[in-house]
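here you go, sequence then predicted model.
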Amino acid sequence: MSASRPRLSRVRQHMVIWTICGGVLTPLLPTNSYALDPSRLVQSQSRSVSFTIESLPLRAALLEFSKQSGIQLIYVAQKEPLQNVPALKGKYTIRQALRRLLRATGFEYEFSEENTVTIRTKGDHTDKIPQNKNDISSPQTTTEADNNPAAGLEEIISIGSRAKGRTAVKTPVPVDTISARSMMATGETETGRILQSLAPSFNFSSSSISDGTDAVKPATLRGLGPDQTLVLINGKRRHTSALVHVNTSVGRGATGVDMNAIPPSAIKRIEVLRDGASAQYGSDAIAGVINIILKDQSDGGNISSSYGQTYKGDGDTFVANGSYGIKLMSRGHLTLSAEFRDKKNTNRAGLTGCLQFETGGQKPCAEGNIAIDPREASFERKNFRIGDSDSRQKALVMNMALPFDDNSEFYMFGTYSDRDNQSAGFYRRANDVRRTVVELYPEGFLPLINSRILDHSILAGVMWDMGRGWTLDASATTGGNSFQFIIANSLNASFGADSPTSANAGTLKINQTTVNIDLSKAYEKANIAFGAEWRHEDYRIIAGEPVSYQNGGQFNRNCPGCDINPIPYAPGFQVFRGFSPDNAVDEGRNNLAIYTDVEIEILNNFLLNVAARFEDYSDFGSRINAKFAARYQISSAFALRGSISSGFRAPSMQQKFFNSTSTQFVEVNGQSVAQERGTFRNDSTVARTLGIPELKKETAINYSLGFVATLADNLTMTADYYRIDINDRIAISGSIPIGDDFPLVTAATGATDGQFFTNMADTKTQGVDFVLNYNVPMKSGHRLMLSLAANKTETRIKSGSIASPLPGVDGLVLFSPQDRSIIEEWQPSSRINFTLDYGYKQWSFVLRNNFYGSYVVCEGSCNTTTGPGQNIQKFGSKMLTDLQLSYFLDKARVRLILGANNLFNIFPDMNKIGQSRAGSIDGIVSSPGVFTYSRRSAPFGHNGGYYYMRVVKSF
C-alpha cells in the first residue's frame, strides 16, 4: 500500500496541472464565431429555404426541418399530437415554415439564438427555456459534445422501423438510444465499455491469458453469443473481426464485431434494437441489432484530452480526440473525427508458489517444498500478468453528405483503426524441461503476444428522390479486419539456443463487400420498403515465419538426467504456435438477399409491421425469414407492443475455415496443465475421417410482448418479455484425443488433441427488459433526470438436444459440462443501471450505479462445488458506483470534468478454482495460486476503482 502512495500523489499533481493548462490555454483557441447578434438573428429568420417535408409525425417533421434548414432545435415539450402534421413543400422563410408545421399542434417556437429554436407547449413560459445552447439547465439541451442540428430530437431512431421519423417509444419493438452526451458522462474510453455501462442487456466480458480474446473482447446482447448480434454503421452492415474465440472464455467458438474499432469521439448516438430482426436486416440479427450513428455536424466541433488511472496505480490511460464539421454547399457536411488512445496494462496476479529451478526430486508446485537453488529466495514471484492488456490505438472517421438537389444527396463515410495490443501467456519456469532453454532464459520467461489489429471500411451511396413519393437508396461498402500475431520474449525451444526470441506467427484477415439497393415510399398512414443486398466475404489465414511453427529437432541435454536420456524440446513458438502453410486459408463466398418491409397504421392507434427476407448463400443454401410486429395505443398514456419472428445465422467464415495448433491450459486435479490442442477446419481430412458433419445454419424463433406507459408528465416506463429459441447452435467441441488415430497429424502439427466446430445443441433464452425515465420538474436553472434500466435473462440448453455426430462418442464428451456452462452461466443473470443526472447552470453532476448479477464459472469436469478439487464457483452479485462532476466555462467554451468509475473499489469474488502455480516453499512463499480473480470471465473486469479527468474545448 505504501509503495503506491507516491505514485498516486504524482498522478493527482498531473491532474491538477492538466486542469490548469486546460483552463489557461483553451481560451486562446478559436471560439464560436456566431455570437448572439440581433442583426444576424433577423437575417437568419428571414432567409428562405426550399423545403420538401412529407406529412409526418411532429418530431419527424421537425427533424426534417432541422436537416433542410440547418437550424438547431431544442424540444422541451413533453407530449406530441397523435396525428401527422401537414406536408411542407416549397420555398419559405424559417418563421413561415415553423408556423406552418406547428399550426393546430398546441406548440410554439422561440428563437433563443441565431441558429437555435426552442419548441415548447403553448403557454409554457417557465424558465426551462435555455438562453444559450450551452446552458445545461434545459432537460433536452445539448452540450459541446452534441454539436449537431437535431440534438434535441435524438429519440427519433433509424432501426426497428423503416418508416421515417419513428420515435423510440412509438416502435412496435424495444429500442434504446444512447446520445453522445450520455456516452461522455460514463468516463469510459472504449465503445464496448460505454455500451456496457449504459445498456443492461449488453455485456462486454473480460478474460486473461486467452490469446486474441485479450485484445478483442466478446460483445453480447441478452446473454447470447457475440455472433448473434448484428452491428450496423449508419444503418449499413459492419464487417466482423477476423478473430474467432477458441480459448475458454465467454463467446467461445464465436466471432463478432470489434466494437472498439469505432472511437467514441466519432459517434453521434447508438441505437440498440432489442429484438430479432433477421427478416429486416439478415443473418446474425438473432439477439438484436446495434446501430452506430456517426457525427454529422456541418459546423464547429470539439477537441478533448483525458487521463486516468486505477486506484492501484496502474492502467494509465491517455486519450486525445476531436471532431470537426465543415459545411459543403448549402446543406451538405463533411465531419472528420480522430482519436489516439494509449492504455497501459493492469495486473492483479497472485504469487507463484512453485520451485523455479532445481527441484531435487520434489514436485515443482506442491505444499512444503524446500528450496534447492538459492535463487528461489530472490526470484520475482509476481511473474504473471492477469488484467487488461497494453493497448495503443489510432483511429480516423469521416462522414459526408452532399445534396445535389432539394431531395437527393450523395453520401459517404469511412473508418480506419490501427491498434497495437500486448498481452501475456503462462510463465514458463526455468525447470520446464520441454519449453525453456536455460541458455536463453536462465530464470524462465513470460511470453508476450503483440497483436496488430487493423480495421477499415469505406461506403458510398446515393439517396435519390424518384418522384411520386418514392425514394431510392443505393450504396456499396467494402471493409475488413486483420489480426496479426507477433510473439515476443519467447522462443521455439526445438531450435535450442539458436532460437530467435520473437517471430511473426501469422495473420488472420476478413474482408466484406456489400451492395444495397433499397426502395421506399411513405404514405400518410403506411410505409412500404423493399430491396436487395449482395455480399461477398473473403477469409484468409496467412502463414507466419517458419521458425514460429517448425520443429527444429533439438533435445534438452541440460537438465537432471538429460545427459543420459535427452528430452525433445516442444516445437513451435511458446504461447502461440505460428500458422503453418498447412493452416493457410484463402476462401470466399457470396450471398444474395431480397426483402420487403411494410408498416401500416390502422385507425390511428394500431401499428402493424410485416417483413420478409429471402437469403441465398453460395456455400450452404437458402433461407426465408418473416416478422410480424404490432403496437396498439390503448390510450394516450398506455400502449401494448409485441412481435414474433424467425431468424437465422449463417456459419461464419471463421467457423468454417479457422484451423491452428495452440497451447491451452486445462484443469487437471485442480491445477492448470498445458495441452497442445489442434483446431481443425470443418472440411479437413481429420474432421471427415472422424465423421464431423458439414456446418449448417442456426435457426431461431423470437417472441416478445411488452408495454409502453406514460405514467405522468415527463415519466415513461417500458417493460418487455422476450423468448429466443435457437436450433442447431454452432459451438466448438471439447477436446478429443487424436494421437493414436492420427499419428501423422500429431507429428506434423504437434497437436495431441483436437477440437472442431459443429452444430451442437438447441437453446432457449428468455428474460425481461425494463426501462423507467423521469425528467423531474425543477426550478429555474436546475435540471434533474432519473433513469432506471434492468435486464433479467436466462439461457438453457434444451433437454436431449445435445447429440454427438460421432459414432461411439458421447455427446457430453464433445460438448463438455464446461462448454455447456459457458453458454448458460458465465454471463451475469441480471443487470440493473440507475442514473441520476443533475445540472445547475454550468455545473453537471452524474451518479450511476451498475448492478451485476451473479454468474457461475466451472473448470474441467464441473462436478465439485466445495472442498478439495472444487471446480464450480458461483460469483456473487456486485454494485459499482460511478461519479462525474463537470463545469462549463461559457466564454472559453471549455468543459472541465473530474470523475471516478467504480468509486468504492469493488472487485469480483476471490477465485477458488482452476488455479495455477499454487504451492509453498519453506521460508519463501505460500500461495493459493496466481489467479487471484477468475481469468475466465470477469463481467466488469478486475481492475478496481479508476479516477480520471478530462478537458473538452468546443468551437
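All right, it came through fine.

going by C-alpha atoms from here, please, whenever you check contacts or count neighbours.
Will do.

give the contact list for Ser39.
Contacts for Ser39 (Cα atoms under 8 Å, 6 or more residues apart in numbering) come out as none.

and it, that one's in a strand?
No. Per DSSP: H, G, I helix; E, B strand; the rest coil, Ser39 lies outside any strand segment and is helix.

for it, give its distance to Gln96.
For Ser39, the distance to Gln96 equals 19 Å [Cα to Cα, to the nearest Å].

please apply the same query to Gly754.
Between Gly754 and Gln96 the computed distance is 72 Å (Cα to Cα).

more neighbours: those two, which one.
Gly754 (22 against 13; other Cα atoms under 10 Å).

please identify the helix or strand for the more buried one.
Element membership for Gly754 (DSSP states H and E) is strand 753-776.

what angle separates the helix or strand just after that strand from strand 753-776?
Following strand 753-776 in sequence order, the next helix or strand is strand 782-797 (DSSP H and E). Interaxial angle, strand 782-797 versus strand 753-776 (axes from the mean of the first three to the mean of the last three Cα atoms, to 10 degrees): 150 degrees.

another structure for you, compare them:
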Amino acid sequence: MKKLLTLLFAFAFSSLSWSQMKISGTVKDATNEVLPGANILEKGTLNGTNTDFDGKFQLTVKEGAILVVSFSGFETQEITVGGKTIFDITLKEGLQLDEVVITGSRTPARSNTSSPLPVDIVGVKELQATGQTTFDKALQYKIPSFNTVNTPVNDATSLLDPYEIRNMGPSRTLILINGKRKNLSSLLYTQTSPGRGETGADISGIPTDAIKSIQILRDGASAQYGSDAIAGVMNIILKDDYKNGSATFRSGVTGEGDGEMLGVSINNGDKIGSGKGFINYTIDFSKTALANRPGIVDAEGEAADFGADINDVREFLSRRPDAGNINGSPETTAAKFLVNGAVDLNEKSQLYFNAAYVYKKVNSFANYRTPYWRTLDDYPYLANFFPGSNPTNPRGYDGYVPTFEGNLNDYNGTIGFKSKLNDWNVDASVTFGGNEQTYSISNSHNGNVVLSPTTWVDSNNNGIVDLGELSESSQLYRENSPISFDPGGTAFNHVVGNIDISKVLSDQVSIALGAEFRTENFEVIEGGLASYDGGGADSFAGNRPENSGNFNRYNLGGYLSLDWDINKDFLINGTVRAENYSDFGSTFVWKTSSRYKFADDKYTLRASVSTGFRAPTLHQIYTQKAQYSFVPGQGIQVGGLVNNVSPQARLLGIPKLNAEESTNFTVGIGGKPFKNFSFTIDYYSIAVDDRIVLSTELTPPNTQAFAGLSDVSFFVNAIDTKTSGLDFVFSYNRLEVGNGKLGFNLSGNYTIENERDGAVKNPAFAANSGQSVVNATQEALFFTSRPKTKWILGTTYDIGKFGFSVNNTYFGKTTFKQQGLDSNLRTEFTPKIVTDFGVNFNVDKNWTISFNANNILDVLPEWSFKAENANGQAILNDPAQVKTQSNLITFNQRYSQMTYDGYHFSQLGSLFNLSVNYKF
C-alpha cells in the first residue's frame, strides 16, 4: 500500500511538473525599441509580471496558457504559449489607454479623437515632470486655460490658493474624483484679489502620486453634472493598479536659500479576492519652510498714512527696511492619505470605493504693526506685551507682528455598486465629503475699550463713562487682553447620492439617465469672546455668536442623455437636466453636441451649445463678519460683510441671491494628419446672466446698525458677463533623433473678450447714494486679472536611461485697477516666459533620480503704470505723483513685486527640486 501511495505521489508530482513551464522574452515596439513596464498576464488568472528596464520578462505558466500582453498607448495582444519558451513580442501603437474619455458624457466611454467635446488629458508622469510641489501648481504649468496664484495678503487664503479655468473664477469649475462630485472648501475668498467672493474645492491637497490621470472638460457641463460646471469639469482619476508600487523622497529649496521642502510618499496596492479586485493606497507627508519676499518700505508714504513723525519712521526703517513684514509663501505642513479600490462580486457586479483625508497646517503673518502705527501713546501697555530692542521706547517696544495659524481638515469618500442587468449598466453610489478650517491668532491683542459693568462706578452721576472713572479692573481688554485668540473658523460638508443607468441600444444609439440627491451644510464656527468682543483681535476678528451657526439645504436633480451615431462619422448627443433646490427653486438646462469625422478619420469637426447654471453657495448666502483690510491712504480699517438674510440686509434693501444662468457655445477641429502629430483648435463663448459678485466696499448709512464700520460689502446678482477665446493644442512626439526619441507639445489659450455685458444692477441703496457695487477694481479682478494669453511649449528627449525636458510657459499681459489708484491710470504686468528644466535618470529597473530647476532664469513679475488719457500721462510725468500712486497700491512698497491686489503668476524666483523614486 505504501509503495502504491509513493507511486501515485510521484506520478502526480511529475504530472504537475510537466504542466508548468518557465518562459521568458522581450517586448518591443514597431521601431524595435524595448518597452519597460509592459504587462504580461496569464489569461484567466492573476499570474503575471512586468518587463524590466530592458523590456525583458520571465514567468512560470501552464503549457497551454494564453499570454495577454499590454502597454499604455499600444494595442493589447493575446499569444498562445503552445510549448514555446522564448518570446520576441512586438506591440503596435494604438489607442492610448489614458485617452478613454469618461468626462463630459454620461453615455458609455468614447475615445478622445471621436469626442464631440474638447478634453485635456494629463497623465501623472506629466504632472510629476513639472517639478511643482502641489497638484494645482503642476496644472498651472500644463494647462494654458488653468490659472492659480498666491494672494499677496494671506490670512485664511494661505490654506488654499484660488484657481480657475477660462477666467471664470474658482466656483465655476466642477471638481470630480473618479466621476463623483468633490466637496467644496469651507473657505470664502474675501480679500481684494482674484477669486474674490468665491469658493472652490481643495485640489492642492490631492497627492499627485495617487493620480492616474486628469481629464479636463473645457466646456459647460451643467446638463450632465449640475451646478458649478459653467466653465468646465475636472475629473481626477485615481490609480487602480495593485502592482507597481513605489516610494518617493522629495526635497527642494528656492534660489534664495529659503522655502526648504522635504516630502516622502508611498503608493502601493494589493489584490482583493480571486477576481480582479484591488486596493491602491497613497501616503504623503511634506513640510515647506517659509519663503519671505518683503519689499523695501517708503518712509514718506508711511509717515503720511499713519500721521507719524518722519524721523521716527526713518529711524525704524533704518533697522527694519521691510517694516518687519513677512510675506511670500508661508510655512506649510501637510499629511495626505488616499485609498482607491474595487471588489468583484461576480462576473457582472462590482463594489468600488475610494476615500481621502488631508490635514494641512499653515503658519503665516499679518502686516507688521510698527511702533508709529500702534503707538505707546494710544496703547501704553504694549511695551509690556511686546518688549523689544528699540532704544527710544520703554522696554524697547518696537512694534509686533501678529501670527495667523490655520488648520485644515479635508475628507471625501465614495462607496458604490456597478452591475450589468439585461445589458443595462447600473451605477449607484453615495459620496461623503467635508472641509473644516479653524484658525488661531497669536502675538496680537484686543485694544478695544470694553468695560466691565460690575467695576465701573459713576462717581459723577452723569451716566457717562469718564476716563477718570476707569481703572484697570474696568477694562476687559487692552492691558487685560490676552495675546492669543481663537477666532473660530468655517466648515462645509455634503452627502451626494447618485444613480446612473446607461445602455448601448444598438451600434448607433446609446442612452443614459440618472438622478442625484445632495444635501449641503455650511457652518460658521463661533470664536472665543476676546477674539470678537468690542471689535476683536487686532489683526483678525473672530466670528461673533450672532453671525455663527449651521446652515443647510438640499437639492434633487435628474438627467437624460442620448447619443446617436447617424453613421460611422457623424455623431449627435443631447442631454437635458432638471434640478430643484430647497432654497431658491427649480432650474432646467440642456446641451447638444456633435462631431463629424472626415478624410479617413484623420480630422474631426466638433461643436456644442448648452445652457447652464450655478447655485449660490451657502458660503455666499450666510457669511457675515467684520474683517480687517487695507484701505489705500488710510491703513488697515474694519469693514463689514453683510449676508443676504440678515436684518442689516433688509435695512439696505439687498435682495436674496438667485442662481446664475449661462449659455455656452463651442466649436473646434482636431486631427491626426500623419503619424506622431495631432492637434486641436477650439473656440468658446460663455455668457453668464445674474453673475454673483461680492460688492466693493460701500459707505454704509450713518445708523447704529453699522456703527464702527468703515464700509460694508455684500453679495448680489450684479452683472451679466461674456467671455470668449481660443484653445490650441499641438503635439508632435516620438521623433527619432540620434539614438533617442524627441517630443514637442505646444498648447495655448487666447482670450478674445472677457467683459461685462450691460449696466451694473445696483440695489436701490447703492444707486440712491451714488455708489456702485462694482467699481473699476472689481472689473479688473473679474476680467483682466488673469493673463490675456498663456502658452506652454514643452520639449522632451528620451535617450537610454536618461529623460530630459524643457518647459517654457508664457504668461501674457495682465491689467489691474487697484484700490486707491487714480482713475486716469492702470497697471500692467509685463508678459514673461518662465523656463523649467528637468532630467530623469533611470539607475536600474527600480531606482529613478529626478532633478528639476523651475524658473531657471529667475524670472519675476514686473509691472508698470499706463496712462488712460492725458491726465494720466501728466501724473506719469511727475515723479512725486508716480511715487504716491505706487505707495497707494503696494501699501508703501510692502508688496512691491505684486501690488496689494494681486499679480499674474506666482514666483519666488528659481526653485530647485530633487526626488528619488524606488519601485517595489
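Now that the structure is in, tell me what you want to look at. Only a predicted model underlies this, so the values are computations on that prediction, with no experimental measurement involved.

TM-score for this pair?
The TM-score (TM-score structural alignment, normalised by the length of the second structure) is 0.83; 811 aligned residues with a Cα RMSD of 3.4 Å.

related to what we said a few turns ago, elements contacting the strand holding Gly754 of the first structure?
strand 671-680, strand 715-732, strand 736-737, strand 782-797 (3 or more Cα pairs under 8 Å, 6 or more residues apart in numbering; DSSP states H and E).

closest to Thr171 of the first structure out of those?
Ranking those by their distance to Thr171 of the first structure (criterion: Cα to Cα) puts strand 715-732 first, at 11.8 Å.

distance from the closest one to the second structure after superposition?
Here the mean offset of strand 715-732 of the first structure against the second structure after fitting is 0.3 Å, by mean Cα distance after the TM-score superposition for the first structure.

matching residues in the second structure for that strand?
Here strand 715-732 of the first structure aligns to the second structure at residues 677-694, judged by TM-score structural alignment.

off-centre distance for that stretch?
Mean-position distance between stretch 677-694 of the second structure and its chain equals 18 Å (Cα atoms, centre = their mean, to the nearest Å).

could you do stretch 836-851 of the first structure as well?
24 Å.

go on, stretch 184-193 of the first structure?
In terms of Cα atoms, centre = their mean, the centre of stretch 184-193 of the first structure is found 11 Å from the chain centre.

ends of that stretch, what's the gap?
Length of stretch 184-193 of the first structure, first residue to last, Cα to Cα: 12 Å.

now do it: everything it contacts.
145, 194, 197-198, 204, 219, 259-260, 262-264, 319, 846, 882, 884, 899-901, 948.

show me the residues you listed that map onto helices.
Filtering the contacts of stretch 184-193 of the first structure for membership in helices, criterion DSSP state H, returns 194, 197-198.

tabulate those residues (TSV), appending distance to Met466 of the first structure.
As requested, those are exported to TSV (distance: Cα to Cα, whole Å):
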residue	distance to Met466 of the first structure
Ile194	40
Ser197	43
Leu198	40
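
compare those residues and tell me which has the most neighbours.
Of all these, Ser197 has the most neighbours under the rule other Cα under 10 Å, reaching 25 neighbours.

what lines up with that residue in the second structure?
Under TM-score structural alignment, Ser197 of the first structure pairs with Tyr141 in the second structure.

and Asn682 of the first structure, by the same measure?
Per TM-score structural alignment, Asn682 of the first structure is aligned with Asn644.

the helix ranked longest in the first structure: how far from the chain's middle?
Of all segments of type helix in the first structure, defined using DSSP H, the longest is helix 4-25. Chain-centre distance of helix 4-25 of the first structure: 31 Å, with Cα atoms, centre = their mean.

related to what we said a few turns ago, dump the helices and strands packed on strand 753-776 of the first structure to CSV, plus distance to Arg341 of the first structure and mean neighbour count.
Formatted as CSV, those follow (distance: least, Cα to Cα, whole Å; neighbours: other Cα atoms under 10 Å):
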stretch, distance to Arg341 of the first structure, mean neighbour count
strand 671-680, 34, 19
strand 715-732, 34, 21
strand 736-737, 42, 14
strand 782-797, 30, 20
